[in-house]
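Visitor: What follows is a predicted structure for the sequence shown.
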Amino acid sequence: MSRAVVHHAPGVDCNVSIGGRTVTAMAEAVVDLDAIAHNCGLLAATAGPAGMMAVVKADGFGHGATEVARTALRHGATWLGVTSVAEALALRAEGLTAPMLLWLYPPTETFEEVLTAGIDVSVGAVEALEVLADAADRTGTVANVHLKLDTGMSRGGAPAEEWAQLFTWARKFESAGLLRVRALWSHLANAENPQASGLLAQLREFDEARQAAAAAGIDPPIVHLANSAAALHLPQARFDLLRAGIGLYGIEPVPGRRFGLRPAMTVRAQVLLTKRVPAGTGVSYGPDFVTDRETTLALVPLGFADGVPRHTSGRASFSIRGVRCPIAGRVSMDQVVLDVGDLPVRAGEWAVMFGPGDAGEPTVAEWARWADTNPHEILTGIGHRVPRRYESIR
């Protein structure tokens, strides 16, 4: 399903074209590209001489991969990182020619389009090296690979007992002119806590992997390990390239510390109607919620199909006029009801699900707590039927 995208100046109503007809959207996700630029510059400056990869997987963490990628590349990013072949080729089709890495693909992938498009591939198994070498031979190209090493996360990458074999075959294919080992890399399981025993063990394991690669004749120009958290407070993990994911979108990645990142997304919807109700009024399904006083209810067209987590019912709030208004009753598929008390709310006013927090509205971090999850899930969960509107004064 395609995602509606609109570009308007700040303060302009969000209009969407559907089948040649322009309609006003009931809800929108406003993406502050200046915040993306600020975060990118901050992360790039922190990295020092290391390069920076803007991770724009999952449609740029829900912000819009193309728009985020273009902004990041103008403000310090030198690489793009995506999950899949489809994501990588879509960015190439948009005219983005920057170095790009992808790291997940099915065993049936043949890589012809990937290599022709000049996209680097992460490899953690000899079988994938063989397929890439074959594709390079068929297409007359050289496959650029990043050898991924499992240093303790037990997810992607080659485990220690397979490093020697992986390095041997990579060296053979490199000598045959079929591929180039451009990088060694791994993924940290807990970069948020610099004293965590698991983190220290991973750093030691990665150092051993680099030594083993060098002994096998693998000497790539790039080594990368750091994610957003490591980039900001673990200088020993920065190496030649950092991978900025959640930090790029303005979420502080280290609990209890602030580095000056600016949240880039605000999700809001128009109040559709209000009604004054007496004490004892049931609200939404069940009803699980009954008003304990006379109050005003406001209907807002955002529900769990749009990314409002259903089990935040009874915990979460929206903001209207800077005032927190709790969700009354269950979150429905397409809507929530807010208890606005005696606030004189009118239909057409904006109810903010989350934003930077500057005007008292909830933040993504708060929604993550209410939903017992992380900010990544909240951001990527904002559905495709919520149009994205891009703002920038730069």
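Guide: Ah, there it is.

Visitor: rest of the way, CA atoms for contacts and neighbours
Guide: Will do.

Visitor: list the contacts for Asp292?
Guide: For Asp292, the contacting residues are Ala279, Gly280, by C-alpha atoms under 8 Å, 6 or more residues apart in numbering.

Visitor: Surely it is within a strand?
Guide: No. Assigned with DSSP: H, G, I helix; E, B strand; the rest coil, Asp292 falls outside any strand and is coil.

Visitor: Can you check which helix is longest in this structure?
Guide: helix 197-215 (DSSP state H).

Visitor: buried set for that one?
Guide: By neighbour count, and taking 16 or more other C-alpha atoms under 10 Å as the criterion, the buried residues in helix 197-215 are Gly198, Leu199, Gln202, Leu203, Glu205, Phe206, Ala209, Arg210, Ala212, Ala213.

Visitor: before we go on, here's another structure to hold up against the first:
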Amino acid sequence: MTSTLEINTGTSGFDLDIGDGLAEAVIDHSAVRANVRTLVARAGVPLMAVVKADAFGHGAVPVARSCLAAGATWLGVTRIGEGVELRRAGLTAPLLAWLHDPALADLARAHAIDLSVSGAADLAAVARSHGVEPARIHLKLDTGMHRSGCPGEDWARLVRTSAELERAGIVRVVGIWSHLSHGGEPGAIATHRQLLMFRVGVAIARSGGLRPTVIHLANTAAVQSNPALTRHDLVRVGAGLFGIGEGLRPALTLRTKVVQVRAVAAGRGVGYNHVQRTTRDTHLALVPIGYADGIPRAATGRAEVWVRGRRAPLIGEVSMDQVVVDVGPEPVAVGDPVVILGPGDDGEPTARDWARWTGTNEHEIYTGIGHRVPRRHVREVTDEPATEGAAP
């Protein structure tokens, strides 16, 4: 076969009206809202929408608005700066940040951000911060993750000091919480150990004079697997907002377009190091998205994309800015849409497929989508829902 090349002349084949026109991530907020409603119904208690890491790459502010409109009553983030972004956007719902620099406690208080406290150092930093009202804190007990949280042997002392500061009007203990290592496995021994330790920890806190407003433990996996066992006063849902989990709808579609097409004979090496070769006379389509945009290099030789109503495999190594797709004997055209991942309605790959191909989870696939891929929001909520209230 003689190699021929068709070069892009600028016709996209579909509308990419943001950025450089090479790729976009479309976030369907109707899916986000549907997921929130489903999870609220399953949990049977108020829901904290966890919009950390820019809402898993979906866009923190617009996603937070959709979640609140659909029935979430709290927002959760990891870092104080993420919370400040939400406050500056005008969102007033109760808001918790749980992995923070104690030196920024003043900033958190100024923006009405609740802080997680895992030990004496955290508590001291919050107590030193300045504000008219007591600092709002959630005491975190490590029940077995051995990650963040107060170790069990230090819990009684943390409770006692917190109660003293609360009586002095310096802090207000709003919540007590922990995190499950096997949230999707209600029958796991580790889960039952954590549940027992959490119950004991809450009892110690109450016997020490604390009266938290919310006790929270369950994450998305726990809400889906056994909410009655883990839900308490509040559930924290992150992954489920974006369609990660059974019975939920993925909200993000990552798409791009064909920018070059060439006919290539059998046996030709493709890409760096020629890790793959064509096995037949075929057509190769160049797609302008690579590992800088979130396409994992581990997908080399495994992944597929959706083009012209069918799946087609990647061929050759994933490059920083581009991948090559083997589209077979029938050529595609420059400008043809290419779906990298989506909800799977038409057979296109999903984030779950990409996670399987690359040996990771859907969370990493979504959060790995690079910043130079513009996000386009459809069916979003443009104003803060009137049903929200100021933090209680």
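Guide: Noted; the coordinates are in hand. Computed from a predicted structure; not experimentally measured.

Visitor: Can you give me the TM-score here?
Guide: Structural agreement between the two chains, given as a TM-score (TM-score structural alignment, normalised by the length of the second structure), stands at 0.92; 368 aligned residues with a C-alpha RMSD of 1.4 Å.

Visitor: still on that earlier bit, the longest helix of the first structure vs the second structure, average offset?
Guide: For helix 197-215 of the first structure, the mean distance to aligned residues of the second structure following superposition is 1.0 Å (mean C-alpha distance after the TM-score superposition for the first structure).

Visitor: what stretch of the second structure does the following helix or strand past that helix fall on?
Guide: Scanning forward in sequence from helix 197-215 of the first structure by DSSP states H and E, the next helix or strand is strand 222-224. The counterpart of strand 222-224 of the first structure in the second structure, using TM-score structural alignment, spans residues 214-216.

Visitor: who touches that stretch?
Guide: In contact with stretch 214-216 of the second structure (C-alpha under 8 Å, 6+ apart) are residues Val174, Gly175, Ile176, Trp177, Ser178, Arg231, His232, Asp233, Leu234, Val235, Arg236.

Visitor: Quick one: the helices in the first structure, in order.
Guide: For the first structure, the helices identified by DSSP H occupy 33-47, 57-61, 65-74, 85-93, 112-116, 126-139, 163-175, 197-215, 228-233, 364-370, 375-381, in order along the chain.

Visitor: what's the most buried one of those helices?
Guide: For the helices of the first structure, ranked by mean neighbour count under the definition mean count of other C-alpha atoms under 10 Å, the leader is helix 228-233 at a mean of 24.

Visitor: Any chance you could list what contacts it?
Guide: The contact list for helix 228-233 of the first structure, computed with C-alpha under 8 Å, 6+ apart, reads 43, 46-47, 191-192, 237-238, 242-248, 253-254, 259.

Visitor: let's see it at 7 Å
Guide: The contact list for helix 228-233 of the first structure (C-alpha atoms under 7 Å, 6 or more residues apart in numbering) reads 46-47, 191-192, 237-238, 242-247, 253-254.

Visitor: Once aligned, what mean separation remains between that helix and the second structure?
Guide: Averaged out, helix 228-233 of the first structure is 1.4 Å away (mean C-alpha distance after the TM-score superposition for the first structure).

Visitor: distance between that helix and the chain's centre?
Guide: With C-alpha atoms, centre = their mean, to the nearest Å as the basis, helix 228-233 of the first structure stands 16 Å off its chain's centre.

Visitor: right, and Thr110 of the first structure touches Asp134 too?
Guide: No. Judged on C-alpha atoms under 7 Å, Thr110 of the first structure makes no contact with Asp134 at a distance of 8.6 Å.

Visitor: my guess is Gly303 of the first structure meets Asp334, correct?
Guide: Yes. Applying C-alpha under 7 Å as the test, Gly303 of the first structure and Asp334 come out as touching, 4.1 Å apart.

Visitor: okay, the two: which has more neighbours?
Guide: More neighbours sit around Gly303 than around the other of Gly303 of the first structure and Asp334, counting by other C-alpha atoms under 10 Å; the figures are 20 against 14.

Visitor: For Ala226 of the first structure, see how far away the more buried one is.
Guide: In this structure, Gly303 of the first structure and Ala226 of the first structure are 36 Å apart, going by C-alpha to C-alpha, to the nearest Å.

Visitor: One more: Val6 of the first structure?
Guide: Using C-alpha to C-alpha, one gets 34 Å for the distance from Val6 of the first structure to Ala226 of the first structure.

Visitor: Return the residue of the second structure aligned against Asp120 of the first structure.
Guide: For Asp120 of the first structure, the aligned residue in the second structure is Asp114 (criterion: TM-score structural alignment).

Visitor: go on, Ser313 of the first structure?
Guide: Using TM-score structural alignment as the criterion, Ser313 of the first structure maps onto Thr300 of the second structure.

Visitor: now swap in Arg389 of the first structure and tell me
Guide: Using TM-score structural alignment, the partner of Arg389 of the first structure in the second structure is Arg376.

Visitor: No more questions from me, cheers.
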